[in-house]
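Q: Can you look at this prediction? I've put the sequence above it.
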Amino acid sequence: MGSHRRPKPPSRARIATLGMAAGAVSLLPTQSQAAPKPTIDEVRKEVERLYEEAEAPTEEYNAIREKQKKLQREADSAQDRLARKQQEINELRDAIGPLAAAQYRSGGVDPSVQLFLSGDPDDYLDQAEMLDRTSSRQAEALRAMQAKQRELTQERRAAQKRLQVLEETRTKAAQTKNEVQDKLAKARKLLNSLTAAQRARMEAAQEREDTAAGVSDSPATYNGPASGRAKAALDFAYAQLGKPYEWGATGPNSYDCSGLTGASWRAAGVSLPRTVKQQYDAGRKVAKSDLQPGDIIYWYNDNQHNGMYVGNGKAIHAPRTGKNIEIVPLDSMPFFAASRP
């Protein structure tokens, strides 16, 4: 602060140097943007990663949808119960109406005056007895109506709670759906950034890898040793070979992984729950060394991906978006567990 001299205007040379430096700085992002485009192999690996990441929320979405269906059924039956109870109350109210009218007509006059006015004491006593019966019937009907009214109020509260939980579940399902679709959109965008020739090269490389690994999605018929229900399940699964994977799908034109295992065993008359986790929890666990064709295989962990053992160290599964139902070596992914429906 000691000097009050105005700073010297920058010299032309200095301006030129600053300009070059500014130019260099402004070039930096451009240079990084112009970094070599990812190789076809890098794109493929990133697409694989995004598809794999979409699998866990897909299963979560399936579980939420199952819960949503159950809540919807409960809400519907609660509405039916409410309607029935309201009808019962209306009927009771209608029944009380004539009783109340009778009591009003007979009970509006003091009994001693009524006796005095009555030309026939016996007639009065008959009337009094009838009135007494009417009053007790009416009291009973009123009590019944009040009890029904209380039940109706409780039912209404319970129905409101169910609808609230159902709405929360719907919101959660929508969020999870968006999460999956976001990952799939990113994968599609990456794939769309490739030229047709690059994509063809990528698919050819994938096919070579699949062939080398013994992967096949060509239509085939199961002709292994399985019998009974396991054979029926495998016959169905084999008939789906070559159909596309689609998240959240349970057939008949596309499947996700647990959608395929569930549909295959359903064709054999066995009802499995919807998600990988639920199928894992419901099944009787078998050791890898005791595998039989038809057993359900879980890869990675207990809730991410499953398929069915077909024998000879191979399994059939709905792999991921962009691929078709295929037969793969059992150890093409990290084996986690197996269960027998």
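A: On my side now, so go ahead.
Q: contacts, neighbours, all on C-alpha from now
A: OK.
Q: Enumerate every residue touching the residue nearest the centre of the chain.
A: Geometric centre of the chain, nearest residue: R65, 2.3 Å, by Cα atoms, centre = their mean. By Cα atoms under 8 Å, 6 or more residues apart in numbering, R65 lies in contact with A173.
Q: What about A196, how many residues nearby?
A: Using other Cα atoms under 10 Å, A196 has 11 other residues around it.
Q: That should have said Q154, apologies.
A: Q154: 13 neighbours (other Cα under 10 Å).
Q: Report the next helix or strand after the strand or helix carrying it in sequence order.
A: Secondary structure assignment for Q154, by DSSP states H and E: helix 121-192. Later in the chain than helix 121-192, the nearest helix or strand by DSSP H and E is helix 196-213.
Q: and the residue nearest to the centre of the chain, what element?
A: helix 40-107.
Q: cool, and G307?
A: Short version, using DSSP H and E: G307 is in strand 305-311.
Q: tilt between that strand and helix 40-107?
A: Using axes from the mean of the first three to the mean of the last three Cα atoms, to 10 degrees, the direction of strand 305-311 lies 110 degrees away from that of helix 40-107.
Q: contacts for strand 305-311?
A: 55, 224, 234, 257-258, 260-261, 276, 291-299, 315-318, 330.
Q: same thing but at 7 Å, please
A: Residues outside strand 305-311 that contact it (Cα atoms under 7 Å, 6 or more residues apart in numbering): 257-258, 261, 276, 292-299, 315-317.
Q: what's the closest of those residues to D182?
A: C257 (19.6 Å; Cα to Cα).
Q: Contacts only, for the closest one.
A: Residues in contact with C257 (Cα under 7 Å, 6+ apart) are 305-307, 317-319.
Q: let's see it at 10 Å
A: Taking Cα atoms under 10 Å, 6 or more residues apart in numbering, we find C257 in contact with 55, 58-59, 245-250, 275-276, 304-308, 316-320, 325.
Q: Second structure for comparison follows:
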Amino acid sequence: MNRRRCATAAITLVCALTVLASPGQAFAAPEPPPPSGTAAGAPKKSLEQVRLEIEALYRKAASATDAYNLAEEQTDKQSAEIVRLAQEIVKGQARINDLKNRAGAAAREQYRGGGLPPEAQLVLTDDPQLFLDGAGRIQQGQKATRDLLGELSRTQADLAAYTKDASTQWQKLEANRLRQAKAKKEITAQLDAAKKIEDQLEKEELARLLQLEQQAQYKAQSAWLSSGALAEVNGKASEQGKKALAYATAQIGKPYEWGAEGPGSYDCSGLTSQAWAAAGRPIPRTSQEQWRLLPRIAIKDMRPGDLIIYHSDASHVGMYIGDGAIVHAPRPGRNVTMTGAGSMEILGVVRPDK
């Protein structure tokens, strides 16, 4: 417990020093070109307003990234299912052809017998033993014919079902491709808007913007710690959790890239899903699906390796590493890093290996 308190204090101290080292002066963002119909003398936004605006754009991009990643995951699954169904259709058609050939062979055999059905040929025999033998063969033949026709009917029904399923999967595939394209367009629009704002800032203003971002995170983290949220948190990582943590922390310093799952770059859920995959426990690809599908636990019960889901739309995720901190991929323009677990709005906690 003393080690945990020391580490928590160390994280808090580092955040505080970062804030204290920030220049005290405030900057105003350069005024962007006014939209058509807007008065040229509109007041400039404060740098804090600019920070909040950029943060909102990146949040929207993160939500769209989740939609893109989910559509991509579903597209991959549907593509694989279509391939499987196509293989089943090929096998089913081959089976139908074989059954038809067998039925044709039986018809040809009857033709060679003078065109008379076996029952008629049996009536014409005078030999009692032949009659008895023939009766048995007729019964067997009738059963074989029924079985043949039954199997042909079932195979044709299966083939029709496979064809219908393939058509349904194809429609879903196309719908997901459209969702991917729409999400990609949304991501690009939000990131371009954020970049346009950042490009209007001077070097000193960009530095101050980062400091404001750190101050906001430190303030949120301090409030979270002061609330006593960590008072009962003392769980130890599971063996799989340790492996996931080792993977995630080894990625520190690598850049954020939307839709990326490594090894050179990651988005937030790309990092957590790959970390748990490396631990031998595959989990959903997106933060929203991780929140929806993985077992939820109380904050007081969380342990290293658990995933903390952020914001009301579950658009961000980080991995708890203990001592009130997480490792996560923050946003475009930032690298995989450690930060306070309470530095963002916590939605809840999920445990992949529960």
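A: Cool, got the structure. Since we're looking at a predicted model, the values are computed, not measured.
Q: before we move on, the earlier item: tell me the helices and strands packed up against the helix holding Q154 of the first structure.
A: Judged by 3 or more Cα pairs under 10 Å, 6 or more residues apart in numbering; DSSP states H and E, the packing partners of helix 121-192 of the first structure are helix 40-107, helix 111-117, helix 196-213.
Q: Now tabulate the ones you listed in JSON lines and tack on distance to K285 of the first structure.
A: Below are those laid out as JSON lines (distance: least, Cα to Cα, whole Å):
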{"stretch": "helix 40-107", "distance to K285 of the first structure": "20"}
{"stretch": "helix 111-117", "distance to K285 of the first structure": "82"}
{"stretch": "helix 196-213", "distance to K285 of the first structure": "27"}
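Q: now stretch 164-179 of the second structure: which residue numbers in the first structure?
A: Residues 157-172 of the first structure are where stretch 164-179 of the second structure lands when matched by TM-score structural alignment.
Q: if we can go back for a sec, off-centre distance for the strand holding G307 of the first structure?
A: Computed by Cα atoms, centre = their mean, to the nearest Å, the chain-centroid distance of strand 305-311 of the first structure equals 23 Å.
Q: continuing past it, what's the next helix or strand?
A: strand 314-317.
Q: Identify all contacting residues around that following strand.
A: So strand 314-317 of the first structure is contacted by 214-217, 234, 237-238, 240-241, 245, 255-261, 293-297, 305-310, 324-332 (Cα under 10 Å, 6+ apart).
Q: Make a ChimeraX selection of the buried ones in those.
A: Selection of the buried residues among those in ChimeraX, burial being defined by 16 or more other Cα atoms under 10 Å:
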select :215,216,217,234,237,238,240,241,245,255,256,257,258,259,260,261,293,294,295,296,297,305,306,307,308,309,310,324,325,326,327,328,329,330
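Q: Just the ones in strands from the contacts of strand 314-317 of the first structure, please.
A: Counting by DSSP state E, these place 296-297, 305-310, 326-329 in strands.
Q: Pick out the most distant pair among these.
A: Greatest spatial distance in these: H305 and V310, 16.3 Å, computed using Cα to Cα.
Q: ok so, going back, could you check which residue of the second structure pairs with the residue nearest to the centre of the first structure?
A: Mapped onto the second structure by TM-score structural alignment, R65 of the first structure lines up with E72.
Q: Quick check: the gap between its match and T65 of the second structure.
A: 10 Å (Cα to Cα, to the nearest Å).
Q: what do those two both touch?
A: Contact with both E72 of the second structure and T65 is made by residues 180, 259, according to Cα under 10 Å, 6+ apart.
Q: what separates stretch 97-117 of the second structure from the chain centre, distance-wise?
A: The answer for stretch 97-117 of the second structure is 55 Å, by Cα atoms, centre = their mean.
Q: matching residues in the second structure for the one helix or strand A338 of the first structure maps to?
A: Using DSSP H and E, A338 of the first structure sits in strand 335-340. Per TM-score structural alignment, the counterpart of strand 335-340 of the first structure in the second structure is residues 346-351.
Q: Run through who's touching the matching stretch.
A: 224, 241, 290-320.
Q: if we can go back for a sec, after superposition, how close is the strand holding A338 of the first structure to the second structure?
A: Superposing on the second structure and averaging over aligned pairs (mean Cα distance after the TM-score superposition for the first structure), strand 335-340 of the first structure comes out at 2.3 Å.
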